[in-house]
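Asker: sequence plus the predicted model coming up.
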Amino acid sequence: MGLIAEFKEFVARGNVVDLAVGVVIGAAFGKIVTAMVDGIVMPVISMATGGVSVADWKHVITPAQLDATGKQVAAEVAIKYGMFLQTIIDFVIVAFVIFMVLKAYNRLRKPAEAAAAAPPEDVLLLREIRDSLKR
């Protein structure tokens, strides 16, 4: 089998196409949730912290050095943990929303439990024999 034929078979299986669609939809969904976090959640947190954006939170190790004219000679050295916290909040919200969507999907997908199936014929026959022997 040629390389192109194998590739066509691989792509035509369906799993690859389903995976590709899932990745594209997941990326778009991630953008939606990120926009929600950046536009709604983080401003509320910023208001609670006195108007300072969480992304701007940092620990300055060495402040920027300026010369006499006010030009920056050496850049500031800082640990910017605020952006990390914002990314963690974004991830937690995305994971929670995906969890809720999958939970609802699984609930809809679960078939209604069928009534108890009748016992097999051999079990019925054995029960009849047992009942006959008891008499």
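Answerer: Everything's here; your move.
Asker: switch to C-alpha atoms for all contacts and neighbour counts from now on
Answerer: Noted.
Asker: the strands in the protein, which residues?
Answerer: Along the chain, the stretches classed as strands by DSSP state E are 59-62, 65-66, 72-74, 77-79.
Asker: how about Gly30, what does it touch?
Answerer: The contact partners of Gly30, taken as Cα atoms under 8 Å, 6 or more residues apart in numbering, are Val94.
Asker: A further structure is provided below for comparison with the first:
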Amino acid sequence: MKFLKEFKEFAVKGNMMDMAIGIIIGAAFNKVIDVLVKKVFLPPLTLMTDGLNFQNQKYVLRERILNAQGDIITDEVAIEYGVLFETFLDFLIVGLTVFIVVKAMNRLKSKAEDPKNEGVSTPKDIELLSNLTELMEEQNALLRKNS
């Protein structure tokens, strides 16, 4: 029973919900990037390289061997570097997008946490800490003046 109670607390606190939302958004984002690479970026590259389709590019180590009836005796062994190129392009786009989003979020967060910035409302905890810092500086100045 204790295990179930702990799990319920974990799930209700929001950690599990935040994680689930992140996974769902990440999966949807992955689909968008996959389509962006395959349907937007790779076709112009294929056109510029005179019909070279990157997804089908491979280095064959051993050809497929067929018998007289056309059945496969041994499979082809190949290094599919075109798929690697496509996956690397996916990774670069995802990395760049995440970098831009995190950079924008950090910029907004730093503006929101700046107590001197009048354009953005400062969160209460930051405002209270700022006031506390100012009071401590005043108190230290008074103590130095008296001693």
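Answerer: It's in. Just so you know, these numbers come straight off a predicted model, no measurement behind them.
Asker: can you give me the TM-score here?
Answerer: The TM-score (TM-score structural alignment, normalised by the length of the first structure) is 0.79; 129 aligned residues with a Cα RMSD of 2.4 Å.
Asker: sorry, back to before: dump the strands of the first structure into CSV; add mean neighbour count and distance to Phe99 of the first structure as well.
Answerer: Below are the strands of the first structure laid out as CSV (neighbours: other Cα atoms under 10 Å; distance: least, Cα to Cα, whole Å):
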stretch, mean neighbour count, distance to Phe99 of the first structure
strand 59-62, 12, 34
strand 65-66, 12, 48
strand 72-74, 12, 46
strand 77-79, 13, 32
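Asker: will you turn those strands into TSV that also has distance to Ile45 of the first structure?
Answerer: Formatted as TSV, the strands of the first structure follow (distance: least, Cα to Cα, whole Å):
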stretch	distance to Ile45 of the first structure
strand 59-62	19
strand 65-66	31
strand 72-74	32
strand 77-79	20
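Asker: what's the span of stretch 112-131 of the second structure from first residue to last?
Answerer: Start and end residues of stretch 112-131 of the second structure are separated by 16 Å (Cα to Cα, to the nearest Å).
Asker: what's the match for Lys8 of the first structure in the second structure?
Answerer: With TM-score structural alignment as the criterion, the equivalent of Lys8 of the first structure in the second structure is Lys8.
Asker: quick one: closest of the strands of the first structure to Val21 of the first structure.
Answerer: Closest approach to Val21 of the first structure among the strands of the first structure is made by strand 77-79 (37.8 Å; Cα to Cα).
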